[in-house]
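Engineer: attaching a predicted model along with its sequence, questions to come.
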Amino acid sequence: MRGIVATLPARQGDIVSDKLKFGTSGLRGLAGELLDGSAQRYTAAFLLYLREVGKVGSGEVFIARDLRASSPAIAADVAAAIAGVGLTPVDIGTLPTPALALHAMANDAPSIMITGSHIPADRNGLKFYTPRGEITKADEAGILAALPKAGGPFPPAIPRDAFAQAGDRYRRRYLGLLPPGLLNGWRIGVFEHSSVARDILVSLLTRAGAEVLRLGRAESFVAVDTEATQDPLFSARQRWIDSYRLDGIVSTDGDADRPLVIDGKGGFLRGDLLGLLTARLVGAQSIVTPVTSNSAIETKGGVANVRRTRVGSPYVITGMEGARAGSEGVIVGFEANGGVLLGDTVTVNGVTLAALPTRDAVLPILAALSIAAQSRCGLADLTDAVGLSHALSDRIQDVNIDKAAEFVRRLTKETSYAAAYFVGAGKPVGLSSIDGPRFRLSGGEIVHYRPSGNAPELRCYVEAKTPERARTLLDWGLKAAAEAVGGTR
């Protein structure tokens, strides 16, 4: 056992909290809201729904978790609910979300990841997987419909331990993707914090010949948002690079489904660039990505088909299913945060990678390093080599959700409001509202606002012709929005 059976806090009553909701990837809420009986109820509803649609699989259900303080107790609740509906809980411990999905799919089993990903430490969540991979929005509706029949509370259960097998399967997946010696002469920092992929990354990079420096390991959970490049958490990067003469720094968010790559000059490689590099490495013919990814992907992506979606892996998965129905070749999905979904089994450098339709942070990290090493260039050269426009993003935290919703509504619906709002930035000449208002300005620049689906945050994405202009535009976009909705930068 690896700590999944925990002493649970006092219950607040076995009810389903109306504050929990499905966001861009999974069910999210305050940890206490999950521990009031809701984690049990949602788990039971998920499994009852799978029975109804004939997707329950082998009879086992795999569980993994991140390093949040609340995750062991929530995992214990999940295990109890699994046993309570007549299935067998199996614990794989603290491993990446894609490692859980990979192992469960190989065993024809559903799985549940206990993680809040990058959101604050007082929150947590559940990510649900069928035996075929991550759930869709239609599956979310099925889970909600099954909630009234969920039952509970359920007595504690002791799951079977499969930590070693699941971890080994995930590591073996990527052994050889970077051939031994490919990274000879490279010095790479692994920003460990509380990422569940930290030891796996060190192992893989060391095997490829890199000299690896372990940086910033944390014993308690740290909420790392890989898109929030101005976060003080990243302020040490230049000191690390200079002190240790690093060629780059890599990391992930807490559950390792979002990558972080920093070049040897201290610059961040955008997530959509990492996704595009991965698509090139695996020879993709089709890309599925949200509207927040770089607008130049259609012209610079080098693939025949690009499908745009709303933000969130369930939408990307639905788009990938559409691409498959259209026989659009090898499919890669990715989000602007860099999480890559591999839609087809491929062979790269003699290594066969099975399809893995859930966000994965390790594959895009290895793809960027592989392409840079084989091209004999630095990570900093990849951005210019691909030719994407300069893009940045960040978020305003602690916003009033109602104010943010009204702000987004007015920008989208009121032309005069939008024109007055953008006086300090440029003239809006185009608007897309697939997922929040995305304005094209007269100079070809992009400003896009989107309320987070997981936390009280408002995100801002910008694109411009130069990095300096992108920074200026993002600073303006954050400041102007903060004045409109409040919150903190």
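Structural biologist: Thanks, I have it. Residues are numbered from 1 along each chain as shown.
Engineer: C-alpha from now on. contacts and neighbour counts both.
Structural biologist: Fine.
Engineer: hang on, isn't Ala419 packed against Pro428?
Structural biologist: Yes: contact criterion Cα atoms under 8 Å: Ala419 and Pro428 qualify, at 6.8 Å.
Engineer: quick one: which of these two has more around it?
Structural biologist: Of the pair Ala419 and Pro428, Pro428 is the one with more neighbours under other Cα atoms under 10 Å, namely 23 against 15.
Engineer: now that one: how far from Glu321?
Structural biologist: 34 Å (Cα to Cα, to the nearest Å).
Engineer: now the helices for the stretch 201-350 of the chain?
Structural biologist: 237-244, 271-282, 297-300, 313-325 (DSSP state H, counting those that start in this stretch).
Engineer: the stretch 1-150 of the chain too?
Structural biologist: In the stretch 1-150 of the chain, the helices defined using DSSP H, counting those that start in this stretch lie at 31-33, 39-52, 71-84, 97-106, 137-146.
Engineer: return the most buried member of those.
Structural biologist: helix 71-84 (a mean of 27; mean count of other Cα atoms under 10 Å).
Engineer: what are the buried residues along the top helix by length along the chain?
Structural biologist: Longest helix in the chain by number of residues, with DSSP state H as the criterion: helix 467-485. By neighbour count on 16 or more other Cα atoms under 10 Å, the buried set for helix 467-485 is Arg469, Ala470, Arg471, Leu473, Leu474, Asp475, Gly477, Leu478, Ala480, Ala481, Ala482, Val485.
Engineer: with respect to Leu34, which of the residues you listed is nearest?
Structural biologist: When the buried residues of helix 467-485 are compared for distance to Leu34 (Cα to Cα), Val485 wins out at 28.3 Å.
Engineer: next up, a second structure to put side by side with the first:
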Amino acid sequence: MSSLKFGTSGLRGLVTDLVGEPSYAYASAFFRTIAADGGEGAVVIGRDLRASSLGISATVAAAATAAGFRVIDAGALPTPALALEAMRQSACAVMVTGSHIPDDRNGLKFYRAAGEITKSDETAIVAALTLAESATPPVRTAPVVPQPEALARYRDRYRDAFPADVLAGLHIAVYQQSSVARDLLSELLAALGARVSAIGRSETFVPIDTEAHRSEDVAFIREAMASGTFDALVTTDGDADRPLMADEAGQILRGDVLGLVTARHLGIDTVVVPVTAGSAIERAGFRQVVRTKVGSPFVIAEMEQARRDGAESVAGFEANGGFLLGSDVRLADRVLPALPTRDAVLPIVATLAAARTRKVRLSVLVAALDAGATASGRLPNIPAERSGAFLARLSEAAHLGAFIRPVGAPQAVDRQDGIRIELDEGRTIHFRASGNAPELRCYTEARSAADAQDLLRWGLAAASTEIVDY
């Protein structure tokens, strides 16, 4: 059975299941859906730096040429930079990336000219897949039009929107590892006035997950910051649509906190976040907060709805830190145009700018938010039918009350993606089935890290017992 599957953002799976004919088939199915809608005649193709991405991008280019599309090769660049270039050229786009997952896996992210594909687009691609597979021509080399300027245009987007001295006085460590944005980040932060030190560059792929931090990354960051010479450390996941930032003491900041700081710094009116983001967002003074299922397509859909409903400025962000700008925003006498796809660079620049503007350290800036603490974990090897049955039982009020009684009584319940239960004293516990793997995930929130971890341990143990008993 193939491991390939659409998850919260794009298609992912083992490299062995993707290279060659499978990537050709999925790309061909995507181009079929675009052509069926009378869509774009050009496609912009980009890739991250993992070992398999160059070969897969060549296969995608061959599929595009066979489908009658003009191929524009943007090379190795961040996913949001590819989306920006596709919007500029009114073209569709394909990004070859596995994001934060290990090097033995990879994936494809698909874009229409207006931005990320929707969940209904994913369904259409899968429906067209059988047709593509039944008549797949041999893979051949496709002529391409190189577009190296796409990366420079993305960098200039931020140089044009922020003053050249906005980060003056800050000393930033850029943990380069294998991020496709590693050189861009160093160049951009320096252009905005920061003193930059590039550290930790790797020629092999490093799977940086901005939510589930590897112990070796935590240790590296703490050691790098132990000297006390840096004001912050920044990096991204593999395709640079999710940021990771540590404060002056080496404490890694939560992704939703970066999103909250960024939205406030930009003066956003309406924010859209998934149910996994922390509850401090509702206390932050935004005119409206909308919560969605987990996944950027759901966030984008609600941002578009907010614009239709008359919101003046709209943005979305996720617990992983990816920030989606749904409308143009004015920064003094400058304008930052909308880019409604996950982006790592904007929250990095805006958070640093917020600290610099307020003349406080990152730790002080974050502490003032009173955002509490979160924790997350997972039960692996839980088939979808088992996790689904567990969540269905929790949807029954009597069963939920008995299940949750050891840690409190439900104050409010959100069932739009799994079940998120608000308890007393600012605590929440949230169970949901993974969209990418056979596992049950648990997220907790409390006023202290110790309490969040205690609630997580209870949640995983209680869920495991419940699933086994039934």
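Structural biologist: Looks like it arrived, so ask away. Everything quoted here is computed from the prediction, not taken from an experiment.
Engineer: now the TM-score, please.
Structural biologist: With the length set by TM-score structural alignment, normalised by the length of the second structure, the two chains reach a TM-score of 0.92; 466 aligned residues with a Cα RMSD of 2.4 Å.
Engineer: what would the helices of the stretch 201-350 of the first structure look like in CSV with mean neighbour count and distance to Arg171 of the first structure?
Structural biologist: Listed next are those as CSV, based on neighbours: other Cα atoms under 10 Å; distance: least, Cα to Cα, whole Å:
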stretch, mean neighbour count, distance to Arg171 of the first structure
helix 237-244, 16, 27
helix 271-282, 25, 18
helix 297-300, 15, 30
helix 313-325, 21, 23
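Engineer: relative to Ser117 of the first structure, which of those helices is closest?
Structural biologist: Using Cα to Cα, the helices of the stretch 201-350 of the first structure put helix 313-325 closest to Ser117 of the first structure, at 13.1 Å.
Engineer: matching residues in the second structure for that closest one?
Structural biologist: The aligned range for helix 313-325 of the first structure in the second structure is 296-308, by TM-score structural alignment.
Engineer: what's the answer for stretch 352-362 of the first structure, then?
Structural biologist: Using TM-score structural alignment, stretch 352-362 of the first structure pairs with 335-345 in the second structure.
Engineer: so which residues make contact with the matching stretch?
Structural biologist: By Cα atoms under 8 Å, 6 or more residues apart in numbering, the residues outside stretch 335-345 of the second structure that reach it are 79-80, 83-84, 115-116, 157-158, 160-161, 185, 236, 240-243, 296, 300, 317, 321-330.
Engineer: what's the span of that stretch, first residue to last?
Structural biologist: This stretch, stretch 335-345 of the second structure, spans 16 Å end to end (Cα to Cα).
Engineer: repeat for stretch 285-304 of the second structure
Structural biologist: First-to-last residue span, stretch 285-304 of the second structure, Cα to Cα: 21 Å.
Engineer: before we move on, what about stretch 184-200 of the first structure?
Structural biologist: End-to-end distance for stretch 184-200 of the first structure: 19 Å, by Cα to Cα.
Engineer: any buried residues in it, and which?
Structural biologist: By neighbour count on 16+ other Cα under 10 Å, the buried set for stretch 184-200 of the first structure is 186-198, 200.
Engineer: again, but for stretch 3-23 of the second structure
Structural biologist: By neighbour count on 16+ other Cα under 10 Å, the buried set for stretch 3-23 of the second structure is 3-4, 6-15, 17-23.
Engineer: and the contacts of that stretch?
Structural biologist: For stretch 3-23 of the second structure, using Cα under 8 Å, 6+ apart, the contacting residues are 2, 52, 55-56, 59-60, 98, 104-110, 122, 136, 139, 294-297, 435-436.
Engineer: give me the aligned partner of Ala29 of the second structure over in the first structure.
Structural biologist: By TM-score structural alignment, Ala29 of the second structure lines up with Ala45.
Engineer: and for Ala232 of the second structure?
Structural biologist: Ala232 of the second structure maps onto Gly248 in the first structure, by TM-score structural alignment.
Engineer: what do you get for Asp269 of the second structure?
Structural biologist: In the first structure, Asp269 of the second structure lands on Gln285 (TM-score structural alignment).
Engineer: my read is that Ala83 of the first structure contacts Arg160, right?
Structural biologist: No: Ala83 of the first structure is not in contact with Arg160 according to Cα under 8 Å; the separation is 11.4 Å.
Engineer: now the strands for the stretch 201-350 of the second structure?
Structural biologist: 232-236, 243-246, 270-274, 288-292, 314-317, 323-325, 329-331, 334-336, 339-343 (DSSP state E, counting those that start in this stretch).
Engineer: reformat those as a markdown table; add distance to Ser387 of the second structure.
Structural biologist: Formatted as a markdown table, the strands of the stretch 201-350 of the second structure follow (distance: least, Cα to Cα, whole Å):
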| stretch | distance to Ser387 of the second structure |
| --- | --- |
| strand 232-236 | 31 |
| strand 243-246 | 30 |
| strand 270-274 | 20 |
| strand 288-292 | 20 |
| strand 314-317 | 27 |
| strand 323-325 | 29 |
| strand 329-331 | 42 |
| strand 334-336 | 42 |
| strand 339-343 | 28 |
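Engineer: can I get these in CSV including distance to Arg361 of the second structure and mean neighbour count?
Structural biologist: Below are those laid out as CSV (distance: least, Cα to Cα, whole Å; neighbours: other Cα atoms under 10 Å):
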stretch, distance to Arg361 of the second structure, mean neighbour count
strand 232-236, 9, 27
strand 243-246, 11, 26
strand 270-274, 25, 26
strand 288-292, 27, 17
strand 314-317, 23, 30
strand 323-325, 22, 30
strand 329-331, 22, 16
strand 334-336, 25, 15
strand 339-343, 23, 25
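Engineer: which of these sits closest to Val166 of the second structure?
Structural biologist: Once those are compared by Cα to Cα, strand 329-331 is nearest, at 11.8 Å.
Engineer: what's the mean gap between that closest one and the aligned bit of the first structure?
Structural biologist: For strand 329-331 of the second structure, the mean deviation from the first structure after alignment is 2.2 Å (mean Cα distance after the TM-score superposition for the first structure).
Engineer: that strand packs against which elements?
Structural biologist: Under the contact criterion of 3 or more Cα pairs under 8 Å, 6 or more residues apart in numbering; DSSP states H and E, strand 329-331 of the second structure touches helix 255-266, strand 334-336.
Engineer: of all these, which one is nearest Asp48 of the second structure?
Structural biologist: In terms of Cα to Cα, the element of those nearest to Asp48 of the second structure is helix 255-266, at 21.3 Å.
Engineer: how far off centre is the closest one?
Structural biologist: 14 Å (Cα atoms, centre = their mean, to the nearest Å).
Engineer: give me the residues contacting the helix or strand containing Leu458 of the first structure.
Structural biologist: Using DSSP states H and E, Leu458 of the first structure sits in strand 457-464. By Cα under 8 Å, 6+ apart, the surrounding residues in contact with strand 457-464 of the first structure are 292, 294, 389-399, 401, 404, 444-452, 470, 473-474, 477-478.
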